[in-house]
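> give me a 3D structure for the following:
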Amino acid sequence: MHTGTPVAVLGLGLMGSALAGAFLRAGHQTTVWNRTTTKADDLVARGATLAESPAAAIAAAPLVVVCVSDYDAVTAILDGALDGRVVVNLTSGTPSRARALAEEVVRRGGSYLDGGVMAVPEAIGTADAVLAYSGPRPLYDAHESTLRGLGTGLHLGDDPGLAATHEMATLVLMWGMLDGFLNGAAIVGTAGVSATAYLSIARRAIDTVAGWLPDYARQADNGSYPADDGTIDTHLAAMAHVVEESESLGVNTELPRLVKALAERAANAGHGGSGYVALMEQFRKP
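Predicted coordinates for the structure are as follows:
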């Protein structure tokens, strides 16, 4: 029984297959397409319809979700008329490409929402999956109930590049945390401590830093950097200790040296007595 808006999903990698599966579970008539057709076998067995071409899939549904390798692949797939179709592009890319694609979709008679998936495929279809969208708010509102089948939706603004901008910023944040954890695990590993044993302290540290973020965000927005929890000069002394100890242990020093170099630039710019958020001025520079 199909009770929702018909949808088409183009691209059946791990994420695309998860998206199509979530639409099926939510009761939507789901048409799928993938260059390698065998990737659709499981979805077809569960009730999806396999289209012979991207154009056939697009013709089958008013809402078209695209999740492929890059924007070049998206452009190649959306190579025909899009009269009346709403394209929701969940392919990773840059904000400038998202804006250009939005203009192209509109030129071909369609409407466009860009999006970023902040979840692993296994979480798609649950409230734990967060999907960020950008593009015209009325367009998002019109299809929010359908998109809700994929997870928790966040509309970031009318600019179609905003979802990609947030994705870039979030990836930098994630990589910073992951690299920091792995670097820390390498340090404790020299003392015979496993990464698993280090995990309990690492989690507490991450939770502590997360608690600082609301105040740090206000400081970053206001351009005011009070040294409420220590100055950059104080941090620099600790950073030097990490570099020195890493050298003595034979552990890679590139990450702590980079962190120290950024703090040194802030201090040289007159922020040695400021709080840590003064490094924001370094990240804003080319």
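
> for the rest of this, base every contact and every neighbour count on C-alpha atoms.
Noted.

> do you know how far residue 108 is from residue 138?
20 Å (C-alpha to C-alpha, to the nearest Å).

> more neighbours, these two?
residue 108 (16 against 10; other C-alpha atoms under 10 Å).

> do I have it right that the more buried one meets residue 83?
Yes. Counting by C-alpha atoms under 8 Å, residue 108 does reach residue 83; the two are 6.7 Å apart.

> residue 64 belongs to a helix?
No. Counting by DSSP: H, G, I helix; E, B strand; the rest coil, residue 64 is not part of a helix but strand.

> which residues does it contact?
Shown in contact with residue 64 (C-alpha atoms under 8 Å, 6 or more residues apart in numbering): 7-10, 58, 85-88.

> now the strands for the stretch 151-286 of the chain?
152-155 (DSSP state E, counting those that start in this stretch).

> now do the helices in it.
For the stretch 151-286 of the chain, the helices defined by DSSP state H, counting those that start in this stretch occupy 162-189, 195-222, 232-249, 254-266, 280-283.

> dump the ones you listed to TSV, plus distance to residue 156 and mean neighbour count.
As requested, the helices of the stretch 151-286 of the chain are exported to TSV (distance: least, C-alpha to C-alpha, whole Å; neighbours: other C-alpha atoms under 10 Å):
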stretch	distance to residue 156	mean neighbour count
helix 162-189	6	16
helix 195-222	18	12
helix 232-249	33	16
helix 254-266	30	17
helix 280-283	22	13
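
> would you do the same for the sequence below? I want to compare the two.
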Amino acid sequence: MESHSPSVAPPASDTPVRTPLALLGLGAMGSALARSWLAAGHPLTVWNRTPGRAEPLAAAGAAVADTAAEAVASAELVVVCLLDHASVGATLAGVDPTGKDLVDLTTGTPADARAGAAWAAEHGARFLAGGVLAVPPMIGVPGAGGRVLYSGSGELFAARRDTLAVPAATRYVGADPGFAALQDVALLSAMTSMFAGISHAFALIRKEDVDPREFASLLTGWLTAMAPAAHRAAAQLHSGDYSSGVTSTLAMQVAGAPTLLRTAAEQGVSTELLLPYLALMERRLADGHGDEGNTGLIDLLTARKG
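Now for the predicted structure:
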């Protein structure tokens, strides 16, 4: 009688399975994304309108597609990182994304993202829009502080979260496809205003015997101390009570504004970065809100004219 040995399962591999993906667009950000996925062992197919940009990535192990359609056909997960919404439309024209997971990391407006989601739904694809809160050197570097906001299909985000988290930390901000772009631009707008304040501050000391490096330490410490004002404004917007917790009232701030302007004049510095905000404060004060802080200025910005 023939004897039979019990079957033995092969040893499990310690190597995790990496999701294949396709990437359209190899600018500075797209190339950084590509390098991070390749370094993590993900099979990657890349495409760029200018083929030469793909050569370093091919040397690192990426497959290079001749067309966007070929790249899209190569993987179920497709990431787009192009110049603008118009270039996304031009690139995907004639491409069949049926059954694909489409993630658009192109910087754009909420309306751009919603239009992209509508196009994807019409063509049988799941869609996520992403707002990248990082510069290329931060991509793929743990602890660098990079983050990508995502909105759109929650099912897609849940299914692909591990892969999307390779380049930078992720945060899902809602089913509305426009929310990632909206919050991304809101944060960039706050950053822009902060840079304006920093520029004015350095301009004031520029012609004096003040070491800008030492002043920078004071400046960053001061801005850090003031940052929690965002939480107070959020609480006031939520409650509707704009005077709650206020220590420096609008009346006090407007009274102190001439000192800012006179100092700028003495230092020969333009006030063009200050005047728009000071004008808003004066309008809100004139409307009888001197006991508030600055939160009411938001209502002035959002009030419809005419």
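
> any idea how far the aligned residue in structure 1 for residue 207 of structure 2 lies from residue 250 of structure 1?
For residue 207 of structure 2, the aligned residue in structure 1 is residue 190 (criterion: TM-score structural alignment). Distance from residue 190 of structure 1 to residue 250 of structure 1, counting by C-alpha to C-alpha: 9 Å.

> as a quick check, tell me the outermost residue of structure 1.
Residue farthest from the centre of structure 1, counting by C-alpha atoms, centre = their mean, is residue 248 at 36.8 Å.

> residue in structure 2 paired with it?
Residue 248 of structure 1 maps onto residue 266 in structure 2, by TM-score structural alignment.

> check residue 200 of structure 1 too.
Residue pairing (TM-score structural alignment): residue 200 of structure 1 is matched to residue 217 of structure 2.

> ditto for residue 24 of structure 1
In structure 2, residue 24 of structure 1 lands on residue 38 (TM-score structural alignment).

> in strands, which of the contacts of residue 64 of structure 1 appear?
Using DSSP state E, 7-10, 86-88 are the members of those that sit in strands.

> out of those residues, who's nearest residue 240 of structure 1?
Nearest to residue 240 of structure 1, judged by C-alpha to C-alpha, of those is residue 88 at 47.7 Å.

> neighbours around the closest one, how many?
Around residue 88 of structure 1 there are 23 residues (other C-alpha under 10 Å).

> ok, it to residue 116 of structure 1 distance?
Taking C-alpha to C-alpha, one finds residue 88 of structure 1 at 10 Å from residue 116 of structure 1.

> kindly report the same for residue 40 of structure 1.
Distance from residue 40 of structure 1 to residue 116 of structure 1, by C-alpha to C-alpha: 23 Å.

> do residue 92 of structure 1 as well
In terms of C-alpha to C-alpha, residue 92 of structure 1 sits 7 Å off from residue 116 of structure 1.

> likewise for residue 133 of structure 1?
Residue 133 of structure 1 is 7 Å from residue 116 of structure 1, by C-alpha to C-alpha.

> give me the neighbour count for whatever residue of structure 1 lines up with residue 176 of structure 2.
Alignment note (TM-score structural alignment): residue 176 of structure 2 maps to residue 159 of structure 1. Burial of residue 159 of structure 1 is recorded as 18 neighbouring residues (other C-alpha under 10 Å).
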